[in-house]
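Engineer: Okay, sequence plus prediction incoming.
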Amino acid sequence: MADAYIGPETRSRARKRILAEHFLKVYGKDLKDFDKEGEEQLRKVEESQKWTPYTLSNAMWMVASIAVFYYTDFAIAVRVDPRINRLWFNVGVVLVAVNIAIGFYFVVICSWIRKIHTDDWEKHMPAAIPIATVAFIGGAVCLNVGLWPVWSILTPFILFTLFMGVVVLISLLPNF
């Protein structure tokens, strides 16, 4: 029975062979330079579509974030509004700060200073990414609960818009 087992590699090769045979039946066997032409076209498409952070969607997130920050008086409300549940808010701020500290460690110290590739981050410090994920989710929940008395149902939308503005702002930083 053990000899009858077909591993995933064998199945994958068989699928590729069947697809290739079907392709040759449909398009014929006179495709000597097909791969070279396809590679050239793919390279041209990839060169024309270089990634840039300066897009319309990023600009819209920045504008929306600035508008939300300004029109909700976010900075003033966070500092002095008595309706804020300070316990939940402060716990949320600490959890988000933990998340930011882990991100700073990976991006600035590991990537820029120590030149550790992003694929090796998890090998370098395996517990950091799960901790950052839990801290972010917990921080988001705590901030929503803490700020709910001020903006009620709009609180998640306000926080998400501000979060996206910060993410876009970070994406605009130079890549060293």
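Structural biologist: Sure, I can see it.
Engineer: use CA for all of it now, contacts and neighbours both
Structural biologist: Fine.
Engineer: quick one: which helix or strand includes the residue nearest to V94 when sequence neighbours are not counted?
Structural biologist: Excluding the flanking residues, the one nearest V94 by Cα to Cα, 6 or more residues apart in numbering is G139, at 7.5 Å. Using DSSP states H and E, G139 sits within helix 128-151.
Engineer: I102 too?
Structural biologist: Applying DSSP H and E, one finds I102 within helix 86-104.
Engineer: Next one for the comparison:
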Amino acid sequence: MPSSSTATGSSPRKTETTIRRLAEKVFWIAAALVLGYYTELPNALLEYGYGWPIYVSMLCLTGIGGIFAYLTFYLPYFTLDRTRINLSNWEREAPRSIQTATVLGLTLTVCVNVWLWPAFGILTPVILFVEFLGFICLLAMF
């Protein structure tokens, strides 16, 4: 008689891996929320939100969002001939998009660190790393 795990089509190893990944995502999201609450991150963002770092950060974030929207929505659905393009050849359609997004992301990271350094000092990169991982894990859950 087959075991219940093979009857449903999933192996115990696959179930363990799925549960472990979900637990890691929940851990990083909870860590980001707790750290943001106890460090009063929203207040620090508002209190120190002036000067060139905030403007460059918003410009980089807009650029990254534009590249994401272009690759995700425009290329597959709004081409000139109204046919869906082959996404395996997206490098031909947008050859420098990943490099540009990487440079914008690094610039964004440096600017946000400069922006929040007066609030958290040497702990700023650690705090922002945990917040970034929490955000990425939140996006990965959907």
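Structural biologist: Received the coordinates, thanks. Here the structure is a predicted model, which means the values were calculated and not measured.
Engineer: Translate the residue nearest to V94 of the first structure into the numbering of the second structure.
Structural biologist: Superposed on the second structure with TM-score structural alignment, G139 of the first structure falls opposite L108.
Engineer: What about its match, how many residues nearby?
Structural biologist: Applying other Cα atoms under 10 Å, we find 21 residues neighbouring L108 of the second structure.
Engineer: I122 of the second structure now?
Structural biologist: Residues near I122 of the second structure, counting by other Cα under 10 Å: 11.
Engineer: Which residue in the first structure aligns with it?
Structural biologist: Under the alignment (TM-score structural alignment), I122 of the second structure pairs with I153 of the first structure.
Engineer: try P95 of the second structure
Structural biologist: Using TM-score structural alignment, P95 of the second structure sits opposite P126 in the first structure.
Engineer: That match and G139 of the first structure, how far apart?
Structural biologist: Going from P126 of the first structure to G139 of the first structure by Cα to Cα, to the nearest Å gives 21 Å.
Engineer: and if you look at W88 of the first structure?
Structural biologist: From W88 of the first structure to G139 of the first structure the distance is 9 Å (Cα to Cα).
Engineer: How about T133 of the first structure?
Structural biologist: With Cα to Cα as the criterion, T133 of the first structure and G139 of the first structure are 10 Å apart.
Engineer: what's near enough to touch T155 of the first structure?
Structural biologist: Contacts were defined as Cα atoms under 8 Å, 6 or more residues apart in numbering; by that measure T155 of the first structure touches N144, L147, W148.
Engineer: now, among those, which is nearest to V78 of the first structure?
Structural biologist: Checking the contacts of T155 of the first structure against V78 of the first structure with Cα to Cα, the nearest one is L147 at 8.3 Å.
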